[in-house]
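Participant: need coordinates for the following:
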Amino acid sequence: MAAPQFDVGILAEKKIQAEQYAAALGGGAMRDGYIEVARSPLGRAVIIWGWGHVDRLEEPRDEGEEFRDWRSKVWPHINARPRVLPSDDPKCKRQIAAAKKLLPQCAMVIGASDPDREGETIWRHFLELTGARPRAVKRMICAESNPGPQRAAFIALKDPDQYYGRFVAGRARSVIDLWEGTNHTVACSVFLRPGDLGKGYWPMGRVKGAVLGILHRRHVEIRDFREVAYFEILAEVRVRAGTVTLRHAPSAEERLTDRAAALALAEAARGIAEPLAVEQKPVETPPPKLFSKTSFLTKAGARWGWSGDKSAEILQGLYQDKGLITYPRSELTVVASSDVEKAPRIMEQLRVLGEPFRSAIDRLDGRLTVRRSVVNDRQVAEASHTAIIPTDVPADGLRLTEDEAKAYRLIAQRYVAAFMPSAQGLRTTVSMVPRSGPCRDRLFRAAGTVETESGWRVLFGAEDGEADEEGGETDRLTPVADGETGTVSAARLEDKRTRPPVPYTETSILEAMLEVHRLVPPDKEHLREILKSSKGVGTPATRETVIKELIASQLVERGRARGKGTPPIDLSGQGIMLVEALLPIVPELVQPETTALLEMDLDRIERARDSRGADRLAEQVLEDARERILRQFEAIRANGRPPELSGSRPAAPGQRTFVAAIAERLGLALPPERLAAMSAGEASAFIDEHKARFEECAGRGGNGRSRSSRSTGPARGGQRRDEPSGGRRRSSGTRRP
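Facilitator: Presented below is the predicted three-dimensional model:
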């Protein structure tokens, strides 16, 4: 056998990762599909990268033509041992070809993808596709993108058997996603989707179903909302130092909904003289958490109206093109202790951002406040990447777009604030409870906080909104002594109305997917506690992609943006039909807690003590999934009926938006509850009746109908119906044919 030409071959997950590794190992030369490092601590090395996954699992379309007929008796179909096949992407095929050529020339192969479940699956499948049989295989584990820790990790290589559980869990997840995506898409498209919707199909998968369920819950809450008018009493109370305003705001169950009764109470409050109870206690407000991908996308959407795609693209540019931030697809909000060592150097680079950064960094003077909520080596070791933070690359001289500069500044603010002292304040509560008369035992109260030490807040101006979001009430109160008698000199009513739940946006739903335990009903409190430790629905890398795919499939639609916020999203008419057809038959398909529980099963596989234990657990999880999917398919086949496309189905969000615009323009009385309960047929009739007058008033002429009103029924699918696909494992569910 010929002597190997290279000492090591390194399999990286991405090209930028390969470039970082080359820099950490002393620098290398870019070749066709790989980087050659002539001299490294490991000897002569080649670094070959993938494009994320370079593989896919064998899908029904690979097994035979009969699977292209969705009504054939071959369905449902479970392939218990799907093969690992090369990705259809030409870029991936080129990298596989490079690896096939080079790895047989290497004495040792090092798996150096991300140190998480998915990364473990990626490098092992990459190696499997090459057919190489290296003499030795090692694993490089590093969650950081800095040269020092990466170089140290290459010197301290690990036995890959230590991480076998991660691979088995990642593989099990991919297989289950394939089974779910193919079988549930076929079942929903064949047995539930009305034929006169056209030749499209209804994609369904593990994460897609969960998201549809989350959106449906909010849709029902908004649809069933009934506005309630109520009143609160504001009492002006004279004290020695002036006047303090106390509010009587009963709980939701005891609200004052009768105006006459509320007025009588306000009248009775005048002249009351009672001792005031004053409570004061120091409060400490820690800085907001560092950014994960989900929290950044949510914040950017709320502050600037950015879509998830736009925020993700800007983050990727700051990371890949500019090198200013760490890896942006992070699920953590903490960093490693080694990152703290670099913090003073990074902060010096951030001085170029001007005020208030310079003043804040001067105030720190190198004395960092290190919190467990910010620095957690254990969490970093278990995940693939740290929180999104600035790197030590200077921003001065780099050409940043306006949006890139805004995003970088926001990340830098959170970073510097994380190491600053907490904000200190004095929380004061003033209360009065009359002991007699009509207002007896009713609580009148005021509360406010006086800031004594600004701490991290010096970094955030009023326009940032960060201080208000994190700090609660900041009303300043007239000084009052505990036990001092106060006299009500005046009292008035304040009109209030209950507000409907806020629709999700493309970014706010990402947070709901992450914190799925908050959506569990109160009667399942035990399940809620379990799910608090889960990773939620989907992954940071794929959540916004799932939303985008649901919009493209016409199951979800965007509404009209208001102000600077991102547009709301809601189920389309088709989405409502699909979810409400599934709920009576297989509700677990659209329950977000279902997919979170699967993630917890995968975590148990990952934590198995040895390879035998991991394989045994994986077999059980796969068998449970197989039985469940077959049972669900048969339940849909036996009980599913396509809904009739009639005027009785609910109006789509776009229809309701156009109806509301017409009513507002023409001054027509349209109570909110009537709009919420309007059917598609009623909405269509309303639009047809008033459209001409609306267009005349708007001065638009011609058709003039807004985009949201182009269809008064479900959008007809224009997709080609083809065989179902297991989809990419980075986006659960199915890939569009």
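Participant: alpha carbons only for contacts and neighbour counts from here, please
Facilitator: Will do.
Participant: now do the strands in the stretch 501-650 of the chain.
Facilitator: 556-558, 569-571 (DSSP state E, counting those that start in this stretch).
Participant: what is the helix or strand harbouring residue 85 packed up against?
Facilitator: Assigned by DSSP states H and E, residue 85 belongs to strand 84-86. Secondary-structure packing of strand 84-86 (3 or more Cα pairs under 8 Å, 6 or more residues apart in numbering; DSSP states H and E): strand 55-57, helix 90-102, helix 117-130.
Participant: which other residues reach the first one?
Facilitator: What that stands for is strand 55-57. Here strand 55-57 makes contact (Cα atoms under 8 Å, 6 or more residues apart in numbering) with 82-87, 92, 122, 125-126, 129, 174-175, 178, 726, 728-729.
Participant: can you name the element that comes right after it?
Facilitator: helix 60-63.
Participant: thinking again about what came up before, now render the helices and strands packed on strand 84-86 as JSON lines, adding mean neighbour count.
Facilitator: Output for these, formatted as JSON lines (neighbours: other Cα atoms under 10 Å):
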{"stretch": "strand 55-57", "mean neighbour count": "22"}
{"stretch": "helix 90-102", "mean neighbour count": "18"}
{"stretch": "helix 117-130", "mean neighbour count": "22"}
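Participant: so which of those comes closest to residue 621?
Facilitator: helix 117-130 (15.9 Å; Cα to Cα).
Participant: report the angle between the closest one and helix 90-102.
Facilitator: 60 degrees (axes from the mean of the first three to the mean of the last three Cα atoms, to 10 degrees).
Participant: next secondary structure after helix 117-130?
Facilitator: Following helix 117-130 in sequence, per DSSP H and E, is strand 136-139.
Participant: how far does whichever helix or strand comes after that following strand sit from the chain's center?
Facilitator: Sequence-wise, the next helix or strand downstream of strand 136-139 (DSSP H and E) is helix 147-155. In terms of Cα atoms, centre = their mean, to the nearest Å, the centre of helix 147-155 is set 31 Å apart from its chain centre.
Participant: and after helix 147-155, which helix or strand comes next?
Facilitator: Next along the chain from helix 147-155, counting by DSSP H and E, comes helix 164-191.
Participant: thinking again about what came up before, out of the helices and strands packed on strand 84-86, flag the one nearest residue 303.
Facilitator: helix 117-130 (31.8 Å).
Participant: count of neighbours near residue 156?
Facilitator: 12 (other Cα atoms under 10 Å).
Participant: and the one 10 residues further on, by the same measure?
Facilitator: For residue 166, the count of nearby residues is 26 (other Cα under 10 Å).
Participant: quick one: contacts for it?
Facilitator: 116-118, 120-121, 605-607.
Participant: can you do 6 Å?
Facilitator: Residues in contact with residue 166 (Cα atoms under 6 Å, 6 or more residues apart in numbering) are 117, 606.
Participant: want to put them side by side, so please do this one too:
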Amino acid sequence: MRIIIAEKPSVAQAIAGVIGGAKRSDGFIDCPQAKTRVTWCFGHLLEQAKPEEYVDGGKVLASHLPVIPTTWKLSPRDGGAGKQVKVIRDLLKEAAEVVNAGDADREGQLLVDEVLLFLNWKGKTSRLWLSSLDDASVRKALSGIKNNAAMRPVYESALARQRADWLMGMNCSIALSRNLQGCGVPGAWSVGRVQTPTLALLVDRKREIDHFKPRDFYQVIAYLDGGIRAVWQMPDDLVDEDGRLLDKAKADEVARQITDKAARVTKFTRKAGERAAPIPYTLGGLQKAASSRLGLSAKDTLAAAQELYEAKVTTYPRTDCPYLPVEMHGAAAGILKAIGGADVAGIDPARKHAAWNTAKVEAHHGLIPTGQSPDAASLSANAKRVFDLIRESYIRLFMPPEKFETREGLFEIDGLAFRAAARVVFDPGWTRLGAKDEDEGQEQGEAQGALPDLREGEVRTCERGEVVAKRTTPPKPYTDGTLIAAMTGVHRLVTDPKLKARLKETSGLGTEATRASMIEVLITREYAERRKKEIHPTDRGVQLIDMLRKVAPDLADPGYTALQEDALADIAAGRAALAAFMQVQVDATREFSRALLEGKLTDGQMVMHACPACGGSRCAQLKSKAGNVYHRCMDCQAAFGDDGGKPGKRFEDRPAGETAQKTSSAAGAGPKCPTCKGPTARMKASLARSGGR
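Facilitator: Predicted structure coming up:
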């Protein structure tokens, strides 16, 4: 018997449908003719144990930090995960071979492999790598199943990410919260390896906007006969570091100086050019385009792309590679016909865009249609709109390039240099179809009015000079799309030149699959908020980044975290070892935990006393919401009443008062609680109502 384990039920259904003879059972699909059973996970069926499960007493004290597991524990998640783990366990008893059919990325590799390890499977294990769920792609993948052992580095990369996130997130969050609670700041605080530097991007952008001071600057335009518009090329000694002229008097002087003067052509050039269509979308590119053109959040765009993938109409969405394997080019004519692109003007299914480059394809390829006709009735509104973007992107690959000519003329007017430029489009090519994407990154050239053919030495007349006043504008708040782009290209925000150069080739903060969820985590935890399309940090978010930068600045440094992503990529590629990476994470966790636990995070001076319970010296004097003074130990968390400014009676040890006496008389004294050793009460009335259960 062969057991195939997919990441989710919809993928299992697609696989079983291709195998044939499928019969649905409880928790799996039986394909008896092929001696195959297809089962599934629901994403991660297992979760990491909480820190309190690794310490004595079941409660993490300051003295326990950092919690560094020597043997990592996993357990089924709440809900139906335990039942599905049991289904897989029972199937494994009859299995001769298991096929990992998790999604085609490192997380998909981990979530199936970890279940097999949890269930102590030691038999033959293979890997099914699916980039799309249409029948042809599934059939091709089934014929090319590989040994799962070859994917060990990918599994270890995902495991390293999971454990690093746990070490940093759990320990640093607890340490920060305990320190702040001791300083009278209530509540739990959260720190995350990717979440926190992403928040730092939002905070830094807010500071740039808040501290921005607009400045007026000026351009001088020369209007020449023949409709030519030329701009003054200002000498370096007259402009600021950004090349702007701030002296209006000088601008006015130059405008007067050049009026009615001869303008001699010193140079004229014409250059023909072509611009090919943009390459296919990565998930990040799709999220940015959907944000700017459709107003969708990164989370909603990912959900729509996932819906399209599971409907078999587009390929795997969580891709960070825009290139396509040449082997897929042969299917272009059929795909174009299926998506209504065969009749578009200028379309040529035989055209080979530079995107077709097998050598540049990594684990996944660009996001494109599969050729399956979408069932419009079954798709959500967002999925239909996102499909239109993907469809448009694919069709443009087979349209001719945009053809244009750039022209440039340099002029000398009364000893001053001026420049005119124009861009003339001869054939719009692919730009006929739809809007251009914001992130094409293509040079658009300048278009400053007409520019006829000129000869060097030719003289024109400057009919008038004009001063154009402009004002600097602040940077814009992040949207989902621009924040995803900043997380992807984090090297642009790093000032250290060596780090900048190294990060330029890495994937930035997080992965294509996780960036949208990081934004949602920040919003859920009230560190950020949406205002229409914009994302802003909250006061709480700003406070968190400011505190971290006082005592553990690396936690809020996008460059530091991006280097970790670089190291994870090295593990996945087999260039680095899991053990070495984890030792670095353990060392960093020790350092950060100590800094967050002991550092001065607020400006207030706390009153500390010896703790009567544990003997430590960090029993802080606090005030309750009602304004009453009390004391709590930052180490053992014991709480005490106030006795003349010092810790008095421990709350749990107070003699029974009026409320306790009423409870005791009504219900009767019970045995000591096995957890806290405090008194309990027998609730006879409650037991009677429940029939003794």
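Participant: sorry, back to before: would you turn the helices and strands packed on strand 84-86 of structure 1 into TSV with distance to residue 29 of structure 1?
Facilitator: Formatted as TSV, those follow (distance: least, Cα to Cα, whole Å):
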stretch	distance to residue 29 of structure 1
strand 55-57	26
helix 90-102	15
helix 117-130	22
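Participant: looking at these, spot the one closest to residue 77 of structure 1.
Facilitator: Across those, closest to residue 77 of structure 1 is strand 55-57 (Cα to Cα), at 14.6 Å.
Participant: which residues in structure 2 does the closest one align to?
Facilitator: Per the alignment by TM-score structural alignment, strand 55-57 of structure 1 matches residues 46-48 in structure 2.
Participant: mean distance of that stretch to its aligned residues in structure 1, please.
Facilitator: Compared with structure 1 after fitting, stretch 46-48 of structure 2 deviates on average by 1.6 Å (mean Cα distance after the TM-score superposition for structure 1).
Participant: quick one, longest strand in structure 1?
Facilitator: Of all the elements of type strand in structure 1, the one with the most residues (DSSP state E) is strand 485-497.
Participant: list the helices and strands it packs on?
Facilitator: Where contact means 3 or more Cα pairs under 6 Å, 6 or more residues apart in numbering; DSSP states H and E, strand 485-497 of structure 1 is packed against strand 229-239, strand 273-275.
Participant: residue 533 of structure 1 is nearest to which of these?
Facilitator: strand 229-239 (39.1 Å).
Participant: tell me the buried residues in the closest one?
Facilitator: Under the neighbour-count criterion of 16 or more other Cα atoms under 10 Å, strand 229-239 of structure 1 has 230-239 buried.
Participant: quick check: chain neighbours aside, which residue is closest to residue 387 of structure 2?
Facilitator: residue 308 (7.3 Å; Cα to Cα, 6 or more residues apart in numbering).
Participant: separation between the one you found and residue 672 of structure 2?
Facilitator: Noted for residue 308 of structure 2: a distance of 58 Å to residue 672 of structure 2, by Cα to Cα, to the nearest Å.
Participant: now do stretch 465-482 of structure 2: distance to the chain's middle.
Facilitator: The answer for stretch 465-482 of structure 2 is 27 Å, by Cα atoms, centre = their mean.
Participant: what stretch of structure 1 does it fall on?
Facilitator: Counting by TM-score structural alignment, stretch 465-482 of structure 2 sits on residues 491-508 of structure 1.
Participant: how far does the matching stretch stretch from start to finish?
Facilitator: Stretch 491-508 of structure 1: ends 40 Å apart by Cα to Cα.
Participant: so which bits of that stretch are buried?
Facilitator: 491-493, 503-508.
Participant: ok, so of these, who is nearest residue 350 of structure 1?
Facilitator: residue 507 (27.9 Å).
Participant: residue 536 of structure 1 contacts residue 596, correct?
Facilitator: Yes - proximity of residue 536 of structure 1 to residue 596 meets the contact threshold set by Cα atoms under 6 Å, at 5.3 Å.
Participant: so which of the two has more stuff around it?
Facilitator: residue 596 (28 against 24).
Participant: so what does that one match up with in structure 2?
Facilitator: In structure 2, residue 596 of structure 1 lands on residue 562 (TM-score structural alignment).
Participant: can you pull the contacts of its match?
Facilitator: So residue 562 of structure 2 contacts 508-509 (Cα under 6 Å, 6+ apart).
Participant: any idea how far it lies from residue 493 of structure 2?
Facilitator: 12 Å.
Participant: ok, residue 15 of structure 2 next?
Facilitator: 44 Å.
Participant: between these two, who's got more neighbours?
Facilitator: Neighbours per residue, other Cα under 10 Å: of residue 15 of structure 2 and residue 493, the larger number sits with residue 15, 25 against 13.
Participant: return the residue of structure 1 aligned against the more buried one.
Facilitator: In structure 1, residue 15 of structure 2 lands on residue 21 (TM-score structural alignment).
Participant: that match is in what secondary structure piece?
Facilitator: helix 15-24.
Participant: try residue 72 of structure 1
Facilitator: Applying DSSP H and E, one finds residue 72 of structure 1 in no helix or strand.
Participant: not counting the longest strand of structure 1 itself, show me its contacts.
Facilitator: 228-239, 266, 270-276.
Participant: so how far does that strand sit from its counterpart in structure 2?
Facilitator: Averaged out, strand 485-497 of structure 1 is 1.0 Å away (mean Cα distance after the TM-score superposition for structure 1).
Participant: related to what we said a few turns ago, columns distance to residue 301 of structure 1 on top of the buried residues of strand 229-239 of structure 1, output as CSV?
Facilitator: Below are the buried residues of strand 229-239 of structure 1 laid out as CSV (distance: Cα to Cα, whole Å):
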residue, distance to residue 301 of structure 1
230, 32
231, 33
232, 33
233, 36
234, 36
235, 39
236, 40
237, 42
238, 45
239, 45
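Participant: helix, strand or coil for the spatially closest residue to residue 380 of structure 2 that is not a sequence neighbour?
Facilitator: Nearest residue to residue 380 of structure 2, sequence neighbours excluded (Cα to Cα, 6+ apart): residue 304, at 7.8 Å. Three-state call for residue 304 of structure 2 (DSSP: H, G, I helix; E, B strand; the rest coil): helix.
Participant: cool, the one 3 residues further on as well?
Facilitator: Recorded secondary structure, residue 307 of structure 2: helix (three-state DSSP).
Participant: the residue nearest to it when sequence neighbours are not counted sits in which helix or strand?
Facilitator: Spatial nearest neighbour of residue 307 of structure 2, chain neighbours left out: residue 383 (6.7 Å); criterion: Cα to Cα, 6+ apart. Element membership of residue 383 of structure 2 [criterion: DSSP H and E] is helix 381-396.
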